[in-house]
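Participant: output the structure for:
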Amino acid sequence: MIPNELNQDVEISFEILECEIRSMCYSELNAFDVDLFGQDLQLNLEENLQFPKGKFTSHADIVRTAQMSISLSFAGTSIAMDCLLENTNPSEAEAIAAREVIKAVRNAFSHGIAAPTWFVKPHKFEKYDLGFVSGPVVDLGALNQMEFDYAQIGGLAVWYRLKEYVQSL
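Facilitator: Sure thing, here's the model as predicted:
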């Protein structure tokens, strides 16, 4: 893929994340018509695919699924940013920190999409300062084997600033 396509992938992955966050917020506000949303749905494709009614019969069902969708789409943003950085060979401390933290986040989600866990090899036990995006120092050695939490990387706002930084490289 060329860099422009990789940048588009990053943009799309963050749009999907925003969509899922919006879905969760609306579902928490009971803003979905559960009767309509949970009805039978058939996709007329090459092979028809039908989703019977009964799965999304309450707002709690939709909230739970929307929360999981945020996790999945967040993982997608880490994959897209990692792919964008794959062909770079950064020498500045900030670019190295961005690349290594993004790789570690991607790896955490590959070790449990429903309950991501930091899995860092000993030779990668480093501390990376994300201060250049108003983020924390991320100590990958200390995080190893811990359950992933957005606060460990400074939260979603830091992640969005990291995206802007990565796209500027």
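
Participant: make it CA atoms for all contacts and neighbour counts henceforth
Facilitator: OK.

Participant: what's residue 150 in contact with, if anything?
Facilitator: Contacts for residue 150 (Cα atoms under 8 Å, 6 or more residues apart in numbering) come out as residue 156.

Participant: roughly how far does it sit from residue 11?
Facilitator: The gap separating residue 150 from residue 11 is 20 Å, by Cα to Cα, to the nearest Å.

Participant: here is a second sequence; please produce its structure as well for comparison:
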Amino acid sequence: MNTLAEAIADVEYAFKHLEFAVRLMCYCEQGQLNLHKFDTDTTLLLSHENVGFAPGSFATLESIVPAAQAMVGMAFGASAIVLEAAFCAASRKRKPTSRAPDDELQALIYMIRCAFAHNPAMPAWEARGKDYERLLEVQLGNETVIIDLVALNGRPFEYEHIGGLANWFKIRVAAEALLR
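Facilitator: Predicted structure coming up:
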């Protein structure tokens, strides 16, 4: 089991991966990637068995941009899983019926984690049970974000459901403050 310090370090690492994925996506979307150099025959020389990738999978922007966008989603999901794990490392129990601001924040992180944990390639909200079939009200600075878990249950996760991707970084800051 991770200590809280290790869990916070894991959160930092996961959010660095998310930042990298976002930067790479933007780079790809802007057509900055040299496709000729990128989409070449690639072989990893490993100690046990080599792994090779033939050219052709990423020869066009139409093939590379969706892959980069999907990478952002997977990095986002990993950051949610790691952030929720930090609450476990802090021995902070979820209180899904509590309406206290800190518990609302933790419940939201858990719900996002669940959306990605069950299918990272196609995350969907899973608000099961009476404890999670409700509205969440999360305070992020001067803004209150309201998430209707009943309406979202079963729907594909979208960043706009939490007020946009920028709010995820605010959620991280609030969660780390709570954990410290």
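
Participant: tm score of chain vs chain?
Facilitator: Remark: TM-score between the superposed chains equals 0.93 [TM-score structural alignment, normalised by the length of the first structure]; 169 aligned residues with a Cα RMSD of 1.6 Å.

Participant: aligned partner of residue 150 of the first structure in the second structure?
Facilitator: By TM-score structural alignment, residue 150 of the first structure lines up with residue 159 in the second structure.

Participant: now the helix or strand hosting residue 22 of the first structure on the second structure. Mean distance?
Facilitator: Per DSSP states H and E: residue 22 of the first structure is located in helix 3-28. Average distance, helix 3-28 of the first structure versus aligned residues of the second structure after superposition (mean Cα distance after the TM-score superposition for the first structure): 0.8 Å.

Participant: which strands or helices does that helix pack on?
Facilitator: Contacts defined by 3 or more Cα pairs under 8 Å, 6 or more residues apart in numbering; DSSP states H and E place helix 3-28 of the first structure against helix 59-85.

Participant: go again using 10 Å as the cut-off
Facilitator: For helix 3-28 of the first structure, the elements it packs on are helix 59-85, helix 156-168, judged by 3 or more Cα pairs under 10 Å, 6 or more residues apart in numbering; DSSP states H and E.

Participant: without its sequence neighbours, what residue ends up closest to the spatially most central residue of the second structure?
Facilitator: Nearest to the geometric centre of the second structure sits residue 76, at 2.0 Å (Cα atoms, centre = their mean). Take residue 76 of the second structure and drop its neighbours on the chain: the residue closest to it by Cα to Cα, 6 or more residues apart in numbering is residue 18, 5.9 Å away.

Participant: and for the counterpart of residue 133 of the second structure in the first structure, the neighbour number?
Facilitator: Matched to the first structure by TM-score structural alignment, residue 133 of the second structure sits across from residue 125. For residue 125 of the first structure, the tally of surrounding residues (other Cα atoms under 10 Å) stands at 14.

Participant: contacts only, for residue 125 of the first structure.
Facilitator: Residues in contact with residue 125 of the first structure (Cα atoms under 10 Å, 6 or more residues apart in numbering) are 139-144.

Participant: quick one: stretch 66-73 of the second structure to chain centroid distance?
Facilitator: Offset of stretch 66-73 of the second structure from its chain centre (Cα atoms, centre = their mean, to the nearest Å): 12 Å.

Participant: got it, and stretch 139-149 of the first structure?
Facilitator: Remark: stretch 139-149 of the first structure is offset 17 Å from the chain centroid, using Cα atoms, centre = their mean.

Participant: again, but for stretch 79-87 of the second structure
Facilitator: Relative to its chain's centre, stretch 79-87 of the second structure lies at 9 Å (Cα atoms, centre = their mean).

Participant: so where is it in the first structure?
Facilitator: Going by TM-score structural alignment, stretch 79-87 of the second structure sits over residues 77-85 in the first structure.

Participant: how close does that stretch sit to the second structure?
Facilitator: Compared with the second structure after fitting, stretch 77-85 of the first structure has a mean deviation of 0.5 Å; criterion: mean Cα distance after the TM-score superposition for the first structure.

Participant: deepest in the core, which of the helices and strands packed on helix 3-28 of the first structure is it.
Facilitator: Highest mean neighbour count of those: helix 59-85, a mean of 20 (counted as mean count of other Cα atoms under 10 Å).

Participant: that one vs helix 3-28, what angle?
Facilitator: Computed with axes from the mean of the first three to the mean of the last three Cα atoms, to 10 degrees, the direction of helix 59-85 of the first structure lies at 170 degrees from that of helix 3-28.
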